[in-house]
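>>> A predicted structure for the sequence below; I have some questions about it.
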Amino acid sequence: MSKLNEGFVRVTINNETYFREIGVDDVLGERRAEDEFNNMILDAVYSDIIEEEYMVNLQIVNTIIQKMPNVFDDQILQNFYNYAARMDGEE
């Protein structure tokens, strides 16, 4: 169950904000600092909307490309590397 289905209260005391989950019979849960709460919400959103995750190390890909003996395979991988670098914001 997503944390987004839970209720929370925001409390600010002396300019310090924290959050507490509203539990059964309106019992408040542990205190969560604002950054911890934001990370928890972000993780919940990610887990609800991200279907797949890919991790690519472009340095390793580039090393593999440079060691390819076949020119045609090298070009295919080089195109992939260029595409991935553009998607990552690197040129």
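Great, that's in hand.
>>> okay, CA-based contacts and neighbour counts for the rest of this
Noted.
>>> what's around residue 41, how many residues?
15 (other C-alpha atoms under 10 Å).
>>> The helix or strand encompassing residue 32 packs against which elements?
Secondary-structure assignment from DSSP states H and E places residue 32 in strand 28-33. Under the contact criterion of 3 or more C-alpha pairs under 8 Å, 6 or more residues apart in numbering; DSSP states H and E, strand 28-33 touches strand 16-22.
>>> Need the contact partners of the strand it packs on.
Surrounding strand 16-22, the residues in contact under the criterion C-alpha atoms under 8 Å, 6 or more residues apart in numbering are 6-12, 28-34, 37.
>>> ok, which pair from the residues you listed is furthest apart?
Using C-alpha to C-alpha, the pair of those lying farthest apart is 6 and 12, separated by 19.7 Å.
>>> could you show me where the helices are in this protein, in order?
34-49, 58-66, 71-87 (DSSP state H).
>>> this is the comparison structure:
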Amino acid sequence: MSIFDKRYVTVTINQETYFREVGMDDELGVRMAEDEFNNMILDAVYNEIIEEEFMVNFQQVNTIIQTIPNVLDRQILQNFYNYAVRVDGVE
């Protein structure tokens, strides 16, 4: 069952907001802090909408580019690398 198929209630105690899952027969589940609830929702949303995850080590990519023996090929890849870094806003 998806988290989006469940129901929750908000409980405020001493100006602190908590969430509780509404279970079978309207029984309330364990109290969750607001940040715990928000993280749970974010994780569920990410799992639903993110198709792939890519991890790039820019330092490693740059090191590999520097090892390319052909100067022209190295310059083409270096230009593309510089462009990608600039467009992505990574320094």
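Yep, it's here. Note that the coordinates shown come from a computational prediction; the quantities given were computed from them, not determined experimentally.
>>> need the helices of the first structure in TSV with distance to residue 18 of the first structure, can you?
Putting the helices of the first structure into TSV (distance: least, C-alpha to C-alpha, whole Å) gives the following:
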stretch	distance to residue 18 of the first structure
helix 34-49	5
helix 58-66	39
helix 71-87	36
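>>> Find the residue at the geometric middle of the second structure.
Most central residue of the second structure, judged by C-alpha distance to the mean C-alpha position with C-alpha atoms, centre = their mean, is residue 46 at 6.2 Å.
>>> Distance check, it against residue 73 of the second structure.
Look at residue 46 of the second structure and residue 73 of the second structure: by C-alpha to C-alpha, to the nearest Å, they are 38 Å apart.
>>> for residue 20 of the second structure, same thing?
In this structure, residue 20 of the second structure lies at 59 Å from residue 73 of the second structure, with C-alpha to C-alpha as the measure.
>>> More neighbours: which of those two?
For residue 20 of the second structure and residue 73, the more surrounded residue by other C-alpha under 10 Å is residue 20, and the numbers stand at 18 against 12.
>>> Tell me the spacing between that one and residue 46 of the second structure.
The spacing between residue 20 of the second structure and residue 46 of the second structure, counted by C-alpha to C-alpha, is 21 Å.
>>> go on, residue 72 of the second structure?
According to C-alpha to C-alpha, residue 72 of the second structure and residue 46 of the second structure sit 41 Å apart.
>>> Now for residue 78 of the first structure: which residues touch it?
Here residue 78 of the first structure is in contact with 62, 65 (criterion: C-alpha under 8 Å, 6+ apart).
>>> Translate it into the numbering of the second structure.
With TM-score structural alignment as the criterion, the equivalent of residue 78 of the first structure in the second structure is residue 78.
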